[in-house]
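Undergrad: Sequence plus the predicted model coming up.
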Amino acid sequence: MQSRTRVFVGRLAGTGVFDPIGDRVGKVHDVVVLFRLVGPPLAVGLVIEVTGKKRVFLPLSRVTSIANGQVITTGLVNIRRFSQRSTETLVISEILDRRVTFKDGSGGATVIDLSIEEYRRADWRIRDVYVRADKNGPHSGETMIVPVGELTGLATGKEGQAATALLARIAHLKPADVADVIRELPGDRRLAVAMALNDERLADVLSELSDDEQVAIMSDLDLDRAADVLDVMQPDDAADLVAELPAGQAALLLERMDPEEAEDVRRLLAYDERTAGGLMTTEPIVLGPDATVAHALASARRTDVTPALAATIFVTRPPLETPTGRYLGVVHLQRALREPPSTLLGQIIDTDIEPLEPEASMGSVARRLATYNLTALPVVDESRLLLGAVSIDDVLDHLLPDNWRTTDDDESDMRVERGHG
């Protein structure tokens, strides 16, 4: 009798997917299962990540082999973005960390992983569940593999489901990639992950989400936690988010924020969002003319400064916090790299960069950046006091369509059928 293929889903995540001639198609992101009233749950397909981080559906009926750390598929893959149906459950995103109960009455447990097995060609089912028993039960924290039929609660998540396994998967991802993961989670799971991230990490991730997604998460956080997250966001990102919140909630958050951070946000909210004032950040790198190149390079290495902003040091008279003293000019990072560390910034200032007025339109900002091949521009008031800086990434965020993070702009003739009902 031929042995059956049995795979633990947690180990399957990230596995390469290849076509019959060995070309890489993508990698496994998750497994789609269907729960039935009678019989073990069915595993019907894989969600795979293809070029451009797009996630598409691959029916398990098109998988010919899962072995040796790779998935082999027949045919071609439709790159239409995967859209989860109401009857479908994603194992990694929704089931891992789920609380379940032993049918024999011996307590509860938490799902660590589960296995799928091919019973017949293209007939995959959940077979066993790897769980950690509750410490206050008879199994006292023991980990064990249990047949799926001996558990209840697997099909329906219980309130308070943790996000331990999911957090482990995203720990080393960039904020934009974490945002991709969070975007596809159900509301309760999305909140569990958001609450488990520290303030700085959550602030970075929120900046990569759409306005609606940001508002949904912030509205679910308690006021103090939400205010803490706003405190560590870039002021322009925080202002954009606050502007999308209901007026009452926005006012309460501003009251709970650190007074200095809140003042920056209030200043930005005074400008139209499609002007230089509305686009700018109030925290560019600002130094005095007597600062050295060594000081400038150290400032550019700060982790809280985006690459677009780090390429330009703005030179002003004291004070150096926005609104600063009189704006003098800029020092380009590339120029600074060619100078001895002891060189004073006042000796290498570029005074040819004409600053923007806060009321300058987004179109004029974009044209100025493009014309002079710059990554950031200063914004000054009528007295030439530096108010902030507009970076090219902020302009792009506003020029692109609202749904640019989730819209596919390329199609392919690769195709498969959705393999279930």
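TA: That came in fine, so what should we check first? Numbers count the residues shown, from 1 in each chain.

Undergrad: C-alpha from now on. contacts and neighbour counts both.
TA: Noted.

Undergrad: helices or strands next to the host helix or strand of residue 228 in the packing?
TA: With elements taken from DSSP states H and E, the one containing residue 228 is helix 223-232. Taking 3 or more C-alpha pairs under 8 Å, 6 or more residues apart in numbering; DSSP states H and E as the contact definition, the neighbouring helices and strands of helix 223-232 are helix 199-206, helix 247-256.

Undergrad: and among those helices, the most buried is which?
TA: When neighbours are counted by mean count of other C-alpha atoms under 10 Å, the highest per-stretch mean among the helices and strands packed on helix 223-232 falls to helix 199-206, a mean of 21.

Undergrad: Following element in sequence after it, please.
TA: Trace forward from helix 199-206 with DSSP H and E and the next one is helix 211-220.

Undergrad: re earlier: so what touches the helix holding residue 228?
TA: Residues outside helix 223-232 that contact it (C-alpha atoms under 8 Å, 6 or more residues apart in numbering) are 199-200, 202-203, 218, 238, 252-254, 256-258, 261-262.

Undergrad: Kindly indicate which of those residues lies nearest residue 9.
TA: Of all the contacts of helix 223-232, residue 9 sits closest to residue 202, with 27.0 Å by C-alpha to C-alpha.

Undergrad: That closest one touches residue 194, doesn't it?
TA: Yes: counting by C-alpha atoms under 8 Å, residue 202 does reach residue 194; the two are 6.4 Å apart.

Undergrad: before we move on, the earlier item: between which two of the contacts of helix 223-232 is the distance greatest?
TA: Considering C-alpha to C-alpha, no two members of the contacts of helix 223-232 lie farther apart than 200 and 252, which are separated by 20.8 Å.

Undergrad: now the helices for the stretch 1-150 of the chain?
TA: 9-12 (DSSP state H, counting those that start in this stretch).

Undergrad: circling back: between the helices and strands packed on helix 223-232, which one is nearest to residue 308?
TA: Ranking the helices and strands packed on helix 223-232 by proximity to residue 308 (C-alpha to C-alpha) places helix 199-206 first, at 15.6 Å.

Undergrad: And that closest one, what does it pack against?
TA: helix 175-183, helix 223-232.

Undergrad: buried stuff in the longest one?
TA: Residues of helix 223-232 classed as buried: 223, 225-232 (neighbour count, 16 or more other C-alpha atoms under 10 Å).

Undergrad: Those into JSON lines, with extra columns for distance to residue 9?
TA: JSON lines is the format used below for the buried residues of helix 223-232 (distance: C-alpha to C-alpha, whole Å):
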{"residue": "223", "distance to residue 9": "37"}
{"residue": "225", "distance to residue 9": "34"}
{"residue": "226", "distance to residue 9": "34"}
{"residue": "227", "distance to residue 9": "38"}
{"residue": "228", "distance to residue 9": "36"}
{"residue": "229", "distance to residue 9": "34"}
{"residue": "230", "distance to residue 9": "36"}
{"residue": "231", "distance to residue 9": "38"}
{"residue": "232", "distance to residue 9": "36"}
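
Undergrad: Below is structure B, check it against A:
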Amino acid sequence: MDFIKVASLSELPEGSSKIVKVKNSKVALFHFNGKITAIGNACLHKGGPLGLGCIEKKYDGTYVTCPWHGWEYNIQTGTAPPGYKDQQAVYEIKIKGDAVLISEEPIIKAKKATHDLSALDDLIHLKYQTTATSINILGISTTNMNDDLVRFSTSENALEKALAYATEKYGAETKMIKLRQLNFRHCEGYYSQHMNACTWPCSVTEMDVKDGMTQVYRDMVLWADVVLVATPIRWGNASSLYYKMAERLNTVQNQITLKKKILIQNKVAAFIITGGQDNIQAVAGQLMVFFTDLGFVFPPFSFLGWSRGWTAEDMDKNVLQFKKSEYIKRTTKEMIDNCVETLSQIKKRDIFKIIAPKPHRQDSLSADIDNPEMNI
């Protein structure tokens, strides 16, 4: 077997790692425990750079953790931790003087084991549940409260009114998600390392199928024809739970960047925004910009607002006036009417003719510059 020089010992002191290129592959070199070892650099999960991972003694040896999603490999044998069957490529190392030589071919080839993702099969294969005639309306309440000390929520109450009317008048199928009742993790920012690290289904969901956002992805992307988002105004903004959800929805938008794939197909969105302080139009603008970036269509007059202004600190009277408001009773119905009418029109569209004028990977000015630390 032929060997080539890839580094000098001075470039790879004890306790360090380095990514090198061998033929057309990138290889991670490690110098730990007095020995230099080499395994394939591309994680078998999504291609993350193992040469940039953290090294720790654990399990039955010394392991590197992929910086993208946490997959682990023994830096000497290339094996996954006990209980897993993944095998990373392993290269032979020779030392001649100050030169570090590596085999041109791996002495053990990489082999990715089969992982059971059947619980996410509908998301992976995008098994849409909408039809040409369906009217599936998903309500998402983003208000936060202690459900052991229930209080009246104006945004959630308006959402309940809207969903009830949709069922009564149009025979719509409806669901309501209360984000506060879902146990879901924050976006962990994998996109910040590489666009390929933000996956569909979301990498957090893939790691934990019981994560609460799995329900949001399933209902919003696969089931819903119409999505109604209800939020209170919190210091001039939508609720913190809304933003927590929105950050995790980057996985939907990122499919356009990576694969030119629009996951949101012929869906309508509208918004309910209520609060004691007046900033309704600014909040509506934020929500509309985000949801149009996902691919949603808006009806005319796509948000319902309720506010009594800056000086209205008597919140008990705010609730009282809201409950008596004929405006709320009327506009929740009108918003549903507009959504259903818009839905009937867009269901006639050929989704394959819809083009997303969004940045793609090749649009980056640096797309053609090789990053020696990355595998893609």
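TA: Structure received. Source: prediction; values computed, not measured.

Undergrad: So after superposing, what's the score?
TA: Once the chains are overlaid, their TM-score stands at 0.30 when taken by TM-score structural alignment, normalised by the length of the second structure; 192 aligned residues with a C-alpha RMSD of 6.8 Å.

Undergrad: Residue 371 of the first structure: which of the buried residues of helix 223-232 of the first structure is nearest?
TA: When the buried residues of helix 223-232 of the first structure are compared for distance to residue 371 of the first structure (C-alpha to C-alpha), residue 232 wins out at 32.8 Å.

Undergrad: could you redo the helices and strands packed on helix 199-206 of the first structure as CSV and give each row distance to residue 64 of the first structure?
TA: Converted to CSV, those look like this (distance: least, C-alpha to C-alpha, whole Å):
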stretch, distance to residue 64 of the first structure
helix 175-183, 27
helix 223-232, 47
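
Undergrad: picking that back up, closest to residue 278 of the first structure among the contacts of helix 223-232 of the first structure?
TA: Ranked by distance to residue 278 of the first structure (C-alpha to C-alpha), the contacts of helix 223-232 of the first structure are led by residue 238 at 11.5 Å.

Undergrad: Just give me the neighbour total for the closest one.
TA: The criterion is other C-alpha atoms under 10 Å. On that basis, residue 238 of the first structure has 26 neighbouring residues.

Undergrad: so it touches residue 265, yeah?
TA: Yes: using C-alpha under 8 Å as the test, residue 238 of the first structure is close enough to residue 265 to be in contact (6.6 Å).

Undergrad: which element is residue 174 of the second structure on?
TA: strand 173-178.

Undergrad: and that strand, what does it pack onto?
TA: Under the contact definition 3+ C-alpha pairs under 8 Å, 6+ apart, strand 173-178 of the second structure sits against strand 136-141, helix 154-170.

Undergrad: which helices and strands does the longest one pack with?
TA: Okay, so that is helix 154-170 of the second structure. Secondary structure elements in contact with helix 154-170 of the second structure, counted by 3+ C-alpha pairs under 8 Å, 6+ apart, are strand 136-141, strand 173-178, strand 226-232, strand 268-275, helix 326-346.

Undergrad: tell me what the first one is packed against?
TA: Spelled out, it's strand 136-141 of the second structure. Taking 3+ C-alpha pairs under 8 Å, 6+ apart as the contact definition, the neighbouring helices and strands of strand 136-141 of the second structure are helix 154-170, strand 173-178, strand 226-232.

Undergrad: Of all these, which one is nearest residue 252 of the second structure?
TA: For these, proximity to residue 252 of the second structure was assessed by C-alpha to C-alpha; strand 226-232 is nearest, at 14.9 Å.

Undergrad: Run through the neighbouring helices and strands of that closest one.
TA: Identification of packing neighbours for strand 226-232 of the second structure by 3+ C-alpha pairs under 8 Å, 6+ apart yields strand 136-141, helix 154-170, strand 268-275.

Undergrad: Which positions within the first one qualify as buried?
TA: If you call a residue buried by 16+ other C-alpha under 10 Å, then strand 136-141 of the second structure has these buried ones: 136-141.

Undergrad: and which of these is nearest residue 338 of the second structure?
TA: For residue 338 of the second structure, the nearest member of these is residue 137. The distance, counting by C-alpha to C-alpha, is 12.9 Å.

Undergrad: Surely that closest one and residue 229 touch.
TA: No: if you go by C-alpha under 8 Å, residue 137 of the second structure and residue 229 don't touch, sitting 10.8 Å apart.

Undergrad: Dump the contacts of helix 223-232 of the first structure into a markdown table; add distance to residue 102 of the first structure as well.
TA: Rendered in a markdown table, the data for the contacts of helix 223-232 of the first structure read as follows (distance: C-alpha to C-alpha, whole Å):
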| residue | distance to residue 102 of the first structure |
| --- | --- |
| 199 | 37 |
| 200 | 39 |
| 202 | 35 |
| 203 | 39 |
| 218 | 36 |
| 238 | 46 |
| 252 | 45 |
| 253 | 44 |
| 254 | 47 |
| 256 | 45 |
| 257 | 46 |
| 258 | 48 |
| 261 | 50 |
| 262 | 50 |
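
Undergrad: Identify the residue nearest residue 102 of the second structure in space, chain neighbours excluded?
TA: By the measure of C-alpha to C-alpha, 6 or more residues apart in numbering, the closest residue to residue 102 of the second structure outside its immediate chain neighbours is residue 93, 4.7 Å from it.

Undergrad: Tell me how many other residues surround the one you found.
TA: Counted with other C-alpha under 10 Å, residues neighbouring residue 93 of the second structure total 17.

Undergrad: now swap in residue 324 of the second structure and tell me
TA: Counted by other C-alpha under 10 Å, the residues lying close to residue 324 of the second structure total 10.

Undergrad: measure it to residue 318 of the second structure for me?
TA: With the distance defined as C-alpha to C-alpha, to the nearest Å, residue 324 of the second structure ends up 10 Å from residue 318 of the second structure.

Undergrad: Same check on residue 18 of the second structure?
TA: Noted for residue 18 of the second structure: a distance of 62 Å to residue 318 of the second structure, by C-alpha to C-alpha.

Undergrad: Residue 56 of the second structure now?
TA: As for residue 56 of the second structure, its distance to residue 318 of the second structure is 57 Å (criterion: C-alpha to C-alpha).

Undergrad: These two: which is more packed in?
TA: Neighbour totals were compared for residue 56 of the second structure and residue 318, and residue 318 leads with 17 against 14 (other C-alpha under 10 Å).
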